[in-house]
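1. pasting the sequence and the predicted coordinates here, then a few questions.
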Amino acid sequence: MTSPLARAIDHGQQPNFDSLRLFFACVVVFFHSFLLTRVADPYAAKILAINPGGLAVDGFFLISGYLITQSWLADPSAKRFLARRVLRLYPGFIVASLFSVFVVGPLGADAHAYFAGLDVRRFLRGLVLLHMPETPPVFAGTTAQLVNGSMWTISFEFRCYLLALLCGLAGLFSQRYLLLALTVAIGIAVGGYVPPAGVAHPQHVLFGINALRVSDSIAWFAALFMVGSCYARFRDRIGFGPVRAMLACAMFVASMFDPVLLRPAVLLVGAYALFAAASAPAWWKSRKTDRRADLSYGIYLYGWPIQKLLTWYVPGIGPWMIFASTLLASAGFAFLSWRWIEKPALKLKPATRLAFPRPCNGPIAE
């Protein structure tokens, strides 16, 4: 029997990926609201193995693996694939970087000293490589003295796109059991790693605190991405019953208290729960992706700089107030980014030349 997720896509309907990504972006803003105000996160304080922001980033990579694989399957052309990936990530990233460096930066420091110490060549190189902006000292005396600490994951996202390109060119996406075997191998390699004591999650300590274990980060993100790819390739074989989804959620929640179980649980039951949510009929029925603004990328890009400015100019602001204020402000920036930057860039994407005689991949959200 065909799964609900496969039936949704086969009938040209977009599952709940956009809604889930928007939710994850809001969770990242929520986590940073406590991090940047030095207030203990009431949820992360109880879930010792990981923080909400870390889980949200993991969810982004799982969904990305699914959608990017679907994109390759719809049109397996390296040139067109890379063009779509560049047009999706770079325009929004470049504008948000310019805003962070040339507007937020001088507002969080002495403007004259800031611009005198700004290395423009390094900044431009960072734009090309999708690196988090490096600037002279800003927001002195505050937590995470960065103009945009959320941007560190974007380069890893693009690296996973390149991984998908390699898998596509190597024929792994057409040999799904070989893809599954490779994913299992990667999952075993990184799933058994237990973060050192005192570190919530190795790939999330780069949120402005300590740059630690970058090589482990790309391996972990690659594992998440590949799991998403497997769900895309086996979507016709995976069913999402409510009982199984609830059981997966329960098992995943239990694992969040144990750092030994956490990573395997994210790759197994966490991924299943996520794609079960993506296939829920009540979410995607009668919705058309092209009629809605996709705000998740913009909220993710603009949330951090807005939060830093709030904590800098409104001393003593509480985490809940900064969370609500940032959501409103970043949603506005995200809408402008979507309307005037991201959407026009996506219109430049090369037309898809379907690799199948029927629209079995539906609309591609990436």
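-> Thanks, I have the structure now.

2. contacts, neighbours, all on C-alpha from now
-> Noted.

3. the spatially most central residue of the chain and Ile68, how far apart?
-> Centroid-nearest residue in the chain, with Cα atoms, centre = their mean: Phe60, separated by 3.3 Å. In this view, Phe60 and Ile68 are 12 Å apart by Cα to Cα, to the nearest Å.

4. not counting its neighbours along the chain, what's nearest Arg38?
-> Spatial nearest neighbour of Arg38, chain neighbours left out: Thr143 (7.1 Å); criterion: Cα to Cα, 6 or more residues apart in numbering.

5. wait, what's in contact with the one you found?
-> Shown in contact with Thr143 (Cα atoms under 8 Å, 6 or more residues apart in numbering): Leu35, Leu36, Thr37, Arg38.

6. so which of these is the closest to Ser100?
-> For these, the minimum distance to Ser100 (Cα to Cα) is 16.5 Å, reached by Leu36.

7. so what's the residue count around that closest one?
-> Residues within reach of Leu36, counting by other Cα atoms under 10 Å, total 21.

8. how close does Phe123 get to Val101?
-> Relative to Val101, and taking Cα to Cα, Phe123 is found at 9 Å.

9. any residues in contact with both of the two?
-> Pro133, Thr135.

10. for the two, indicate the residue with more neighbours.
-> Neighbours per residue (other Cα under 10 Å) separate Phe123 from Val101, with Val101 holding more: 25 against 19.

11. what are the ranges of the helices in the stretch 251-366 of the chain?
-> Assigned by DSSP state H, counting those that start in this stretch, the helices in the stretch 251-366 of the chain fall at 259-265, 271-278, 281-284, 296-313, 319-337, 343-346.

12. dump these to TSV, plus distance to Met251 and mean neighbour count.
-> Shown next, in TSV, are those (distance: least, Cα to Cα, whole Å; neighbours: other Cα atoms under 10 Å):
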stretch	distance to Met251	mean neighbour count
helix 259-265	8	21
helix 271-278	10	23
helix 281-284	23	14
helix 296-313	28	23
helix 319-337	29	19
helix 343-346	39	18
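
13. on the three-state scheme, Ala248 is what?
-> Of the three states, Ala248 takes helix according to DSSP: H, G, I helix; E, B strand; the rest coil.

14. coming back round to it: wait, isn't the residue nearest to the centre of the chain in contact with Phe24?
-> Yes. Here Phe60 reaches Phe24: they are 7.2 Å apart, a contact under Cα atoms under 8 Å.

15. comparison target, given below:
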Amino acid sequence: MALTNQLAMNEVTNAADHRNNLTALRWFAACLVLYGHAFVFLGLPEPLFLQWVPMGQLGVYIFFAISGYLVAQSWQRDPSVPRFLAKRALRIFPGLLVCTLLSVLVLGPLLTTLDMATYWRNEHTLGYFTNLALYITYHLPGVFAQNKLPHAVNGSLWSLPVEFFMYLLLALLGLCAAWFQKTNSDDQTIQEPSKFSQGLTAMATVCLMGLTALWAWPSTDAWVFYRTDLRQIPLCGVYFMVGASLFQFKLNKYFSLSNVVLAVVLWLCLSREPQVFAMASWVVLPFVVLAFGLGCHTWLSRWHARDYSYGIYIYAFPVQQTWVSFWPQMPLWAYLLCTFVTTVALAALSWHFVERPSLKFKPFR
């Protein structure tokens, strides 16, 4: 199949029936996070993508861009807040629950430097379960105390409350749009039901861009609420909202090879101005990611039945910390191989026995 056909997406329904490259692209994003973290755990400088962001952060941005598009699509199909949130919760919490249980009941007892009685009596052991309320706790008593990144059991969980906040924001925008359309149904100035929704999405996107440029970037101190650095909401949320905007404004018609090449070339031309380059990434990265992801490559599109990306994301951090705690001087290539194989095995078990069975309970109208 020609590359232009792989990138093109003529029907929005492509994203729904999974005949696209999105699952493979989520795999790629999860593996970028694993790859970037490997350097940190071994005490090496993490490589930057185009001298812009660390590889792990790039993977997170890709996740948010894809999520914004698909979640906006999900809301449009079924604009019910209870069903919308139930679908999102069923995607996040079953896998997180099992990962948390394994961390507390298996990983902790095996690797803690404390005796078992002290470990179980420690308030932080039970406190680790606050992760299930997205009130993120990163350490278990005595676990990974001697690692180069000490005490951190699962640092990747920081993005989950940010992601869920974006779900709530999108639902709020949808409710506001629905209310406006209902109260102005007789207003002849409204040409299309979706215009106000598009306007709200665009406004939210521009606001997040402004918050990123004027607050999140210049700020050197974390603004923590509910154990989440609030700066991450605009930093990651801007990619989510641009992804949502690409769906809302039906810009998939511009997903072609020529437009992708043009966007990337223009983006690279801005590389000498780091701040402008980063700002351009807000639009270029989601555009390129979704243009490729919503295309259909014969081999890549077959990955939809094995969506291990979430499992890779939530298991990679503790797996990598475990390997490096036993072999801190392991060569990078061997470390990447061992952690990748172990993580994918756990992610496969999570997908086939926890995540996919849970998705069968998704409510439909």
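-> Thanks, I have it. Given the structure is predicted, the values throughout are model-derived calculations rather than measurements.

16. about what we covered before: of the contacts of Thr143 of structure 1, which is the nearest to Trp320 of structure 1?
-> Lowest distance from Trp320 of structure 1 to the contacts of Thr143 of structure 1 (Cα to Cα) belongs to Thr37, with 10.0 Å.

17. name the nearest residue to the closest one, ignoring sequence neighbours.
-> In this structure, Thr37 of structure 1 finds its nearest non-sequential neighbour in Pro319, 6.2 Å apart by Cα to Cα, 6+ apart.

18. and the gap between the counterpart of that neighbour in structure 2 and Asn10 of structure 2?
-> Aligned by TM-score structural alignment, Pro319 of structure 1 pairs with Leu332 of structure 2. Relative to Asn10 of structure 2, Leu332 of structure 2 is positioned 42 Å away (Cα to Cα).

19. Val284 of structure 2 too?
-> Going from Val284 of structure 2 to Asn10 of structure 2 by Cα to Cα gives 20 Å.

20. these two - which one has more neighbours?
-> Between Val284 of structure 2 and Asn10, counted using other Cα under 10 Å, Val284 has the larger neighbour count: 19 against 14.

21. which one in structure 1 is aligned with that one?
-> So Val284 of structure 2 corresponds to Val269, using TM-score structural alignment.

22. who touches that match in this structure?
-> Ala248, Cys249, Met251, Phe252.

23. between those, which is nearest Pro202 of structure 1?
-> The closest of the contacts of Val269 of structure 1 to Pro202 of structure 1 turns out to be Phe252 (Cα to Cα; 18.8 Å).

24. contact partners for the closest one?
-> Contact analysis of Phe252 of structure 1 by Cα under 8 Å, 6+ apart lists Leu262, Ala265, Val266, Val269, Gly270.

25. again, only this time at 7 Å
-> Phe252 of structure 1 makes contact with Ala265, Val269, Gly270, according to Cα atoms under 7 Å, 6 or more residues apart in numbering.

26. tabulate these (CSV), appending distance to Phe93 of structure 1.
-> Converted to CSV, the contacts of Phe252 of structure 1 look like this (distance: Cα to Cα, whole Å):
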residue, distance to Phe93 of structure 1
Ala265, 31
Val269, 32
Gly270, 29
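
27. quick one: what's aligned to Lys182 of structure 2 in structure 1?
-> Aligned counterpart of Lys182 of structure 2 in structure 1: none (TM-score structural alignment).

28. what's the spacing between Lys182 of structure 2 and Ala347 of structure 2?
-> For Lys182 of structure 2, the distance to Ala347 of structure 2 - Cα to Cα - is 44 Å.

29. swap in Leu3 of structure 2?
-> According to Cα to Cα, Leu3 of structure 2 and Ala347 of structure 2 sit 30 Å apart.

30. same thing with Leu157 of structure 2?
-> Leu157 of structure 2 is 15 Å from Ala347 of structure 2, where distance means Cα to Cα.

31. same check on Leu96 of structure 2?
-> According to Cα to Cα, Leu96 of structure 2 and Ala347 of structure 2 sit 11 Å apart.

32. swap in Gln76 of structure 2?
-> Applying Cα to Cα, the value for Gln76 of structure 2 to Ala347 of structure 2 is 30 Å.

33. residues contacting whichever residue in structure 2 pairs up with Trp338 of structure 1?
-> Counting by TM-score structural alignment, Trp338 of structure 1 lines up with Trp351 in structure 2. If you count contacts by Cα under 7 Å, 6+ apart, Trp351 of structure 2 has them with Asp307, Tyr308, Gly311.

34. burial count for the second one?
-> Neighbour count for Tyr308 of structure 2, taken as other Cα under 10 Å: 27.

35. skip the chain neighbours and tell me the closest residue to the aligned partner of it in structure 1.
-> Counting by TM-score structural alignment, Tyr308 of structure 2 lines up with Leu295 in structure 1. Nearest residue to Leu295 of structure 1, sequence neighbours excluded (Cα to Cα, 6+ apart): Ala334, at 5.2 Å.

36. and what of Leu235 of structure 2?
-> Ranked by Cα to Cα, 6+ apart and with sequence neighbours excluded, the top spatial neighbour of Leu235 of structure 2 is Thr212, at 5.7 Å.

37. what lines up with that neighbour in structure 1?
-> Under TM-score structural alignment, Thr212 of structure 2 pairs with Val190 in structure 1.

38. helix or strand for its match, which one?
-> Assigned by DSSP states H and E, Val190 of structure 1 belongs to helix 176-191.

39. and the match of Thr212 of structure 2, how many neighbours?
-> Val190 of structure 1: 18 surrounding residues under other Cα under 10 Å.

40. isn't it right next to Ala222, touching?
-> No. Val190 of structure 1 lies out of contact with Ala222 (Cα atoms under 7 Å); the separation is 9.6 Å.

41. the residue mapped onto Ser77 of structure 1 from structure 2: neighbouring residues, count only.
-> Matched to structure 2 by TM-score structural alignment, Ser77 of structure 1 sits across from Ser80. Number of residues near Ser80 of structure 2 (other Cα under 10 Å) recorded here: 16.

42. now do Ser80 of structure 2 against Asn154 of structure 2, distance only.
-> According to Cα to Cα, Ser80 of structure 2 stands 33 Å off from Asn154 of structure 2.

43. same thing with Val276 of structure 2?
-> Counting by Cα to Cα, the gap from Val276 of structure 2 to Asn154 of structure 2 is 33 Å.

44. now Asn259 of structure 2
-> For Asn259 of structure 2, the distance to Asn154 of structure 2 (Cα to Cα) stands at 39 Å.

45. which parts of the stretch 1-150 of structure 2 are strands?
-> For the stretch 1-150 of structure 2, applying DSSP state E, counting those that start in this stretch gives strands covering 48-49, 53-54.

46. so can I have CSV of the ones you listed showing mean neighbour count and distance to Tyr167 of structure 2?
-> Below are the strands of the stretch 1-150 of structure 2 laid out as CSV (neighbours: other Cα atoms under 10 Å; distance: least, Cα to Cα, whole Å):
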stretch, mean neighbour count, distance to Tyr167 of structure 2
strand 48-49, 13, 28
strand 53-54, 16, 25
